[in-house]
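Colleague: no sequence on this one, just coordinates:
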């Protein structure tokens, strides 16, 4: 996300910060009232609504922090239960879940700070430049009616009662104006950093979220492994195994015919040889589906290039990593790219596709782009959902940008380190 810079952008950010800080006052009041109404029963219905409203408001502050000051504030909320029961029982379960989430109370504490400290900091941040301009206005002649109406006017520590003192105040105003240009962006960033101390997850919350994610990805990995084993078993049973059984029966018939009807036996031998070649080809395809030899021998970059050559749509590949990653990471990345390219070729209507594969020192980043019709999204049970789960086992993430009309960009990131290139066989 682009960080806004310059005084004008800073002034806009300060104005937005000031306005949003004012919103903290009614939100805090309504939230406290809703919590107080829980024993009366009314709060059971109003509190979940208020919590959602506060979280949305906190989300807007996170967006402001990233856009205007480059301060990233992670989201700490626990995912809401998907299997909540209907009626009063489900409403009580939702309320209990929200009240047990530490982020709910941290948001409430942040609202209390923001309506006092945040508002004061926003006001202080915005005060320097207008205060400096005020001295120039006074020096321009406004000081005279002001002094005539109320006597000596104090500008900071300078008493304005004549043109000379007004000019002296104007010089001091230059200092305030210059300080505002320097200090205001720093104070703006400071305000967002203080908000991050409340809105970001604590180490304990981050650890709990990490444990939840590892538990989910472990279950996904187990399910994926079981599904893969069933696929291998099915492919063996319906493909190579059936051909080998048929070939064994043919050899038995050939053994019986070799003396009685050599010509027929020779014909059946040729058919058996053809069956053995097809069985071998199917076994090679099966092994390639488990772990492509080119991936093991030459690494992810060359494996993706080989994959691109087999696609029916032209694919341009740009690969930059200088080394190799761990084999499980390479395998997950390879099959993720394969799934994305296959889906794009089937459903996008694209004429060309591009694969960019880079490593920034800590993260493997893969971007697959096509010029198709767009509209791709991560749907439960879909291909992209399966890719997201596959990458989740390695703490990887998947992001999809696919507006109607295209283009579609699928970005995959996997935290990993590079090693020296492994020798090829």
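Modeller: Thanks, I have the structure now. Values in this document were obtained by computation on a predicted structure and should not be read as measured data.

Colleague: going forward, measure contacts between C-alpha atoms and count neighbours the same way
Modeller: OK.

Colleague: Tell me the buried residues in the helix or strand where residue 332 lies?
Modeller: Under the criterion of DSSP states H and E, residue 332 resides in helix 327-347. Buried positions in helix 327-347, judged by neighbour count with 16 or more other Cα atoms under 10 Å: 329-342, 344-345.

Colleague: which residue sits closest to residue 173, ignoring its sequence neighbours?
Modeller: Leaving aside its sequence neighbours, residue 173 sits nearest to residue 132 (Cα to Cα, 6 or more residues apart in numbering; 3.9 Å).

Colleague: just checking, that neighbour touches residue 176?
Modeller: Yes: using Cα atoms under 8 Å, residue 132 makes contact with residue 176 at a distance of 4.9 Å.

Colleague: if I read this right, residue 318 contacts residue 365, doesn't it?
Modeller: No: Residue 318 sits out of contact with residue 365 when judged by Cα under 8 Å, with a separation of 11.7 Å.

Colleague: Which residues are in contact with each of the two?
Modeller: Common neighbours of residue 318 and residue 365, counting by Cα atoms under 8 Å, 6 or more residues apart in numbering, are 356-357.

Colleague: and the two? which has more neighbours close in?
Modeller: With neighbours defined as other Cα atoms under 10 Å, residue 318 and residue 365 compare such that residue 365 has more, 19 against 16.

Colleague: Just list the residues touching the more buried one, thanks.
Modeller: Counting by Cα under 8 Å, 6+ apart, residue 365 touches 356-359, 411-414.

Colleague: I'd like the distance from the residue of the chain positioned farthest from its centre to residue 252, if you could.
Modeller: Going by Cα atoms, centre = their mean, the residue of the chain most distant from its centre is residue 260, 72.4 Å out. According to Cα to Cα, to the nearest Å, residue 260 stands 14 Å off from residue 252.

Colleague: Now do the contacts for residue 377.
Modeller: Here residue 377 is in contact with 384, 400, 402 (Cα under 8 Å, 6+ apart).

Colleague: make it 10 Å
Modeller: If you count contacts by Cα atoms under 10 Å, 6 or more residues apart in numbering, residue 377 has them with 383-385, 399-403, 408, 410.

Colleague: adding another structure so you can compare the two:
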């Protein structure tokens, strides 16, 4: 006997056992799945809040339409008799049941005034009830936030593991091989020093060349992890150094109220490098503008904003596996966001916003063309 959770679906559409009809169908796995789905919806508070809104919203909408009806009725009652040429004026429309023309005119004006007075509060009531019933609860917002943080943490851990594997591979295939060659050359030099000094000198030159290449590769690895220019000169000057090396005509402006944390400096630096490379390779741009500034006073949170704008042909998209998606994942580890505006024909503007607490400022010029 195979337990029901592991049994294949019956060929008859969900009935278990031999026989058919309602009793057999109600014991099938499809019914169990439907039952679980139904129970999930019944136990979800959002379902009942949606039902409450579905009942209350039409009644509130009808109530909110009453002022509009009053304005329309009063205006029509005042204007229609005159438009039709009625010698009695408004009395035939509104005064007929009040017994006096003046009473009809007064009733029309009162209807218009009450409608205009009652419309705003009734519309606000409808909006507030709809917002209270349809917006997510604090618990739902917190659960969504926890899920987002869990996903970004997983992506950050995966990215860190991939970076460690890359460093290990580069060390194993590059630096380690060159250091092994240096060791072999030194061993050969020891044996050839007395018997063949010329060959020993040649081997020494090869060992020196291998050590220089190994040192250059180590420096490249260090720049790929945390560029020394960040520690020595800070984020702004490091970005300017990248702009100088870029084939594009780049202009960098900065207005930072303090020093950016080291980990965030590295993320922003590599993000700007990726965006500059994309502008040069894919956008067909000739100029690029880079702006770094902190959030304006009075904003809800302290944040670093970096915008990169180019004059290319536009059409950039956030595609899976692309460089922009990698930048987005890099920023997500710091709870940052990437906003893209790239209409066809250009320009392309990418804005990075990362919440952070800045420390004491570092002296740096505010604007420079590269």
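Modeller: Thanks, I have it. What you see is a predicted model, and the numbers here were worked out from it, not measured in a lab.

Colleague: Give me the TM-score for these two chains.
Modeller: In this superposition the chains share a TM-score of 0.73, using TM-score structural alignment, normalised by the length of the second structure; 329 aligned residues with a Cα RMSD of 3.7 Å.

Colleague: where along the first structure do the helices fall?
Modeller: Under the criterion DSSP state H, the first structure contains helices at 7-36, 43-69, 87-100, 102-113, 119-137, 143-150, 163-199, 203-235, 241-257, 262-290, 293-298, 300-310, 327-347, 383-392.

Colleague: Please work out which residues outside the last one touch it.
Modeller: Contact with helix 383-392 of the first structure is made by 213-214, 216-221, 224, 329, 332-333, 335-337, 339-340, 342-343, 376-380, 395-400, 410, 412-415, as judged by Cα under 10 Å, 6+ apart.

Colleague: Trace it over to the second structure and give me the residue numbers.
Modeller: With TM-score structural alignment applied, helix 383-392 of the first structure matches the range 323-332 in the second structure.

Colleague: Alignment lookup: residue 210 of the first structure to the second structure.
Modeller: Using TM-score structural alignment, residue 210 of the first structure sits opposite residue 145 in the second structure.

Colleague: Measure how buried its match is and give me the count.
Modeller: Residue 145 of the second structure has 12 nearby residues by other Cα under 10 Å.

Colleague: ok now do it, which residues does it touch?
Modeller: Applying Cα under 10 Å, 6+ apart, the residues near residue 145 of the second structure are 139, 151.

Colleague: if I look at it, how far off is residue 326 of the second structure?
Modeller: If you go by Cα to Cα, the gap between residue 145 of the second structure and residue 326 of the second structure works out to 21 Å.

Colleague: Next: residue 233 of the second structure.
Modeller: Using Cα to Cα, residue 233 of the second structure is found at 26 Å from residue 326 of the second structure.

Colleague: okay, those two: which has more neighbours?
Modeller: residue 326 (17 against 13).

Colleague: Farthest pair within the buried residues of helix 327-347 of the first structure?
Modeller: 329 and 345 (24.2 Å; Cα to Cα).

Colleague: got a list of what the equivalent of residue 244 of the second structure over in the first structure touches?
Modeller: Alignment note: residue 244 of the second structure maps to residue 309 in the first structure; criterion TM-score structural alignment. Contact analysis of residue 309 of the first structure by Cα under 10 Å, 6+ apart lists 303, 315-317.

Colleague: Grab the nearest non-local neighbour of residue 398 of the first structure.
Modeller: In space, residue 398 of the first structure is closest to residue 412, 4.7 Å off (Cα to Cα, 6+ apart).

Colleague: neighbours of the equivalent of that neighbour over in the second structure, just the number please.
Modeller: Counting by TM-score structural alignment, residue 412 of the first structure lines up with residue 352 in the second structure. Neighbour count of residue 352 of the second structure, defined by other Cα under 10 Å: 22.

Colleague: likewise residue 320 of the first structure?
Modeller: The number of residues near residue 320 of the first structure, taken as other Cα under 10 Å, comes to 12.

Colleague: Surely it is in contact with residue 301?
Modeller: Yes: with contacts counted by Cα atoms under 10 Å, residue 320 of the first structure reaches residue 301, the gap being 8.0 Å.

Colleague: Need the overlap of contacts for those two.
Modeller: What both residue 320 of the first structure and residue 301 touch, as defined by Cα under 10 Å, 6+ apart, is the set 356-358.

Colleague: Stretch 198-217 of the second structure aligns to what range in the first structure?
Modeller: Using TM-score structural alignment, stretch 198-217 of the second structure pairs with 263-282 in the first structure.

Colleague: what comes up buried for the matching stretch?
Modeller: Under the neighbour-count criterion of 16+ other Cα under 10 Å, stretch 263-282 of the first structure has 265, 268-269, 272, 275-276, 278-279, 282 buried.

Colleague: sorry, back to before: I'd like to know how far the match of residue 244 of the second structure sits from residue 333 of the first structure.
Modeller: Counting by Cα to Cα, the gap from residue 309 of the first structure to residue 333 of the first structure is 17 Å.

Colleague: average gap between stretch 67-76 of the second structure and the first structure?
Modeller: Stretch 67-76 of the second structure, aligned to the first structure and superposed, deviates on average by 6.3 Å (mean Cα distance after the TM-score superposition for the first structure).

Colleague: can you give me how far that stretch is from the chain middle?
Modeller: 47 Å (Cα atoms, centre = their mean, to the nearest Å).

Colleague: Give me the contacts around it.
Modeller: Under the criterion Cα under 10 Å, 6+ apart, residues 66, 77, 83, 90, 93-94, 104-120, 122-123 lie in contact with stretch 67-76 of the second structure.

Colleague: out of the residues you listed, which are buried?
Modeller: Buried among the contacts of stretch 67-76 of the second structure by 16+ other Cα under 10 Å: 77, 90, 93-94, 104-105, 107-109, 111-112, 115, 119, 122-123.

Colleague: All set, thanks.
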